[in-house]
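Undergrad: could you work out the structure for the sequence below:
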Amino acid sequence: MDVEKVFHMSGGVGKTSYAQNSSLQKVASDMVKHITMETIRQLYDEITPRSLGLADLGCSSGPNSLSLIKDIVEAVEGSSHEMFGPLPEFRVFLNDLPTNDFNSVFKSLPDFYRDLKKDRNERCPAIFIAGYPGSFYGRLFPNNCLHFVYSSYSLHWLSKVPPGLDDGHGKSINKGNVYISELSPPSVPQAYRNQFRDDFSLFLKSRSEELVANGRMVLITLGRIDQEHVDRGNSFFWEILSRCLAISVSQGEIEEEKVDCYDVHFYAASRNEIEDEVRREGSFGLERLEMFEIEKQVKDGETYGTAVAMTVRAIQESMLCDHFGDGIKLDALFSNYAKMVDQEMAKQEINPITFLLVLRKL
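TA: Reported below is the predicted structural model:
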């Protein structure tokens, strides 16, 4: 499966779209917004560029895409006012894979500019926004054109499903599991770990060439607490998806062989793995690494299981449909998923963790 051609968040603004089901990600980014804004202010105070280059990598679509830009503009405005200097122009590059619903982002731009003017007596800062489709595992921008890079809930997605998850004859060695599980042989977590190292190293190297000296990155990514790959956190949500797919098999909707060869291109890295790779690659200094859990906020009348199920569906639907075809019944699949999450939460908390990284180009 070619991830770059298939993988994307569900577009549009419908009930199952990412735009309607990305509130958990927004809660997380808001929880650490003070760190993001502190970083951008420090950067601006040090460099004071006349033209500030910003990139949001893995911007997706929906309201989260542009809310960050508004926050950054306001933070820089505050710093420039304190320094009695002119406000810089903002060059904003929104990046995601080519299949991303960029159109919905662009359609929201008139409202975005209108809101900015409303708070500023009909005057708007000079903001130039462009879409940059492509994988961030490799070069995207010209040399030294960026001052600040932001990426929220994107770097746990690998560039591809790791090689080495079959026996060399097309048979899966991770049967019945879409990710690392307690039943996975040792070669499975090793394959995922190797792919993470290759991808993250390439990401860091590529960004180091695109950022100016002392440029900053703020990265928010899912992870795990310790060296154990299987925990009651992010890996457990994939365990639940594996169980739900098994139900679909038992009901004759999809083939067991199809499930056996469905593996997600995801990796929840540990703190040590992240620190080691930053140190080994050598282009950045790790100024901050925070671990936190998302506050479990849900809409009125909605369970936590439903909120998680709808979020996972908005993220995985493109991959599931491409792999399983029309036979898979997504409504039933994610109804089961929601029920299982709620049942498990009644037994014991599920605590997926998130890391926030602040890096400075050396």
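Undergrad: switch to C-alpha atoms for all contacts and neighbour counts from now on
TA: OK.
Undergrad: gap between the longest strand seen in the chain and the chain center?
TA: Using DSSP state E, we find that the single longest strand of the chain is strand 211-224. Remark: strand 211-224 is offset 13 Å from the chain centroid, using C-alpha atoms, centre = their mean, to the nearest Å.
Undergrad: another for comparison:
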Amino acid sequence: MDLAHVLHMNGDVEEASYANNSLIQQKAISLGTSSRIKAITNLYCAVYPRSFAIAELGCSSGPNTLSVIYEVIKVVEKLCQELNHKSPEYKIFLNDLPGNDFNSVFKSLDNFKNKLRDEIETEMGPCYFFGVPGSFYDRIFPNQSLHFVHSSYSLHWLSKVPNGVDNNKSNIYVTNTSPSNVLKAYYEQFHIDFSLFLKYRAQELVEGGCMILTFLGRESDDPLALGKGSSYGWELLAMALNDMVVEGIIEEEKLNTFNIPNYYPSPSEVKLEVQTEGSFSINQMEVSEIMGADGVYNTNAFDSKSEMYESVAKGTRAIIEPLMIVHFGEGVIDEAFDRFKIILESGISKERTKITNLTITLIRKP
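TA: Down below sits the predicted model:
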């Protein structure tokens, strides 16, 4: 499976679209607000760019896509007013894989610009937007062309399913029942991918440029101490798929050859890769938590717990459905997520999950 051609979040604005089912991602972005404001303030005051280049990597589509861009511009405009500086022009690069719903993003740009102009009291510089399709595990921008790079909930996606995990029977991710070689393969792929990501961004950022990355991760250095953490949803989805194998709805071989291309690193693993690659200094590293569905969803907005878990299931479907359709076929998707919702109700409601976020602020060394 060539992930670069099939991996994308569900597009458009349908019921199972990413745009309508990305509250967890929105929560994670909001948790990093203070770090971003501090980093943007320091960057602007160190560089005073007349043309400010910002890249959002793994932008997807929906309300989260432009939220950080909006925040960055407001911070810079406030600084310009305080320092009596002329507003810079903004070059905004939106990157994701080619299957991303860029059309929805482009259609929202006029509203975005109008909202900015309404909220900023002085005349701001022009905003130029660019869509940049391609994998961020390759070069995607010219040398020293960017001042600020942001990516949230994207870098836990690997460039491919690791090699040598065919013996991860009945699992779709790393679990306590996975053979040791599976864990090693997942970590090795993360090492390869993240080191390339750092290498290429170092070439694309100006000296002193800033990069803020938020991963889905784990707290423990023990990769098997997963508990009810970020990967727990994949365990529950695997339960639904295994039930469908038992009932003959899905072929066993199909399940045994399906593995999620994610890796949830620990803080020490992220730090090690940054220090080993060597192009960036670590300005700040934060670990934050979102406690289960109740920490994301407004429970008062639902008539029942069942309705809330249906929203959780839709959020998972918005992320993984395109990969599942390619592997299993479209005909089993509704059934798989109906079962997943039932398992969510009986499983997560008994023990609260904990989603761990790792946010790291990096500065490009001279």
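Undergrad: where does the TM-score land?
TA: Put the two chains on top of each other and the TM-score (TM-score structural alignment, normalised by the length of structure 1) is 0.95; 355 aligned residues with a C-alpha RMSD of 1.5 Å.
Undergrad: re earlier: list the buried residues for the longest strand of structure 1?
TA: Of all the residues in strand 211-224 of structure 1, those buried under the rule 16 or more other C-alpha atoms under 10 Å are 211-212, 214-224.
Undergrad: tell me the helix or strand right after it.
TA: helix 234-250 (DSSP states H and E).
Undergrad: what distance do you get for the residue sitting furthest away from the middle of structure 1 to residue 38 of structure 1?
TA: When each C-alpha in structure 1 is compared with the mean C-alpha position (C-alpha atoms, centre = their mean), residue 84 comes out farthest, at 36.6 Å. Distance of residue 84 of structure 1 to residue 38 of structure 1, computed by C-alpha to C-alpha, to the nearest Å: 19 Å.
Undergrad: in structure 1, which spans are helices?
TA: Secondary structure of structure 1 (DSSP state H): helices at 3-6, 23-31, 33-47, 64-82, 102-107, 109-118, 187-210, 234-250, 256-260, 271-281, 304-324, 330-347.
Undergrad: turn the ones you listed into a markdown table, columns for distance to residue 57 of structure 1 and mean neighbour count.
TA: Listed next are these as a markdown table, based on distance: least, C-alpha to C-alpha, whole Å; neighbours: other C-alpha atoms under 10 Å:
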| stretch | distance to residue 57 of structure 1 | mean neighbour count |
| --- | --- | --- |
| helix 3-6 | 14 | 16 |
| helix 23-31 | 14 | 17 |
| helix 33-47 | 15 | 17 |
| helix 64-82 | 10 | 17 |
| helix 102-107 | 13 | 16 |
| helix 109-118 | 18 | 13 |
| helix 187-210 | 11 | 19 |
| helix 234-250 | 21 | 20 |
| helix 256-260 | 30 | 17 |
| helix 271-281 | 18 | 15 |
| helix 304-324 | 16 | 19 |
| helix 330-347 | 28 | 16 |
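Undergrad: pull the contacting residues for the nearest residue to residue 296 of structure 1 once chain neighbours are set aside.
TA: Distance criterion C-alpha to C-alpha, 6 or more residues apart in numbering; nearest residue to residue 296 of structure 1, sequence neighbours excluded, is residue 304 at 7.1 Å. Counting by C-alpha atoms under 8 Å, 6 or more residues apart in numbering, residue 304 of structure 1 makes contact with 296-298, 338, 341-342.
Undergrad: and which of these is nearest residue 239 of structure 1?
TA: Nearest to residue 239 of structure 1 among the contacts of residue 304 of structure 1: residue 341, at 10.6 Å, using C-alpha to C-alpha.
Undergrad: ok, the closest one to residue 241 of structure 1 distance?
TA: Taking C-alpha to C-alpha, one finds residue 341 of structure 1 at 10 Å from residue 241 of structure 1.
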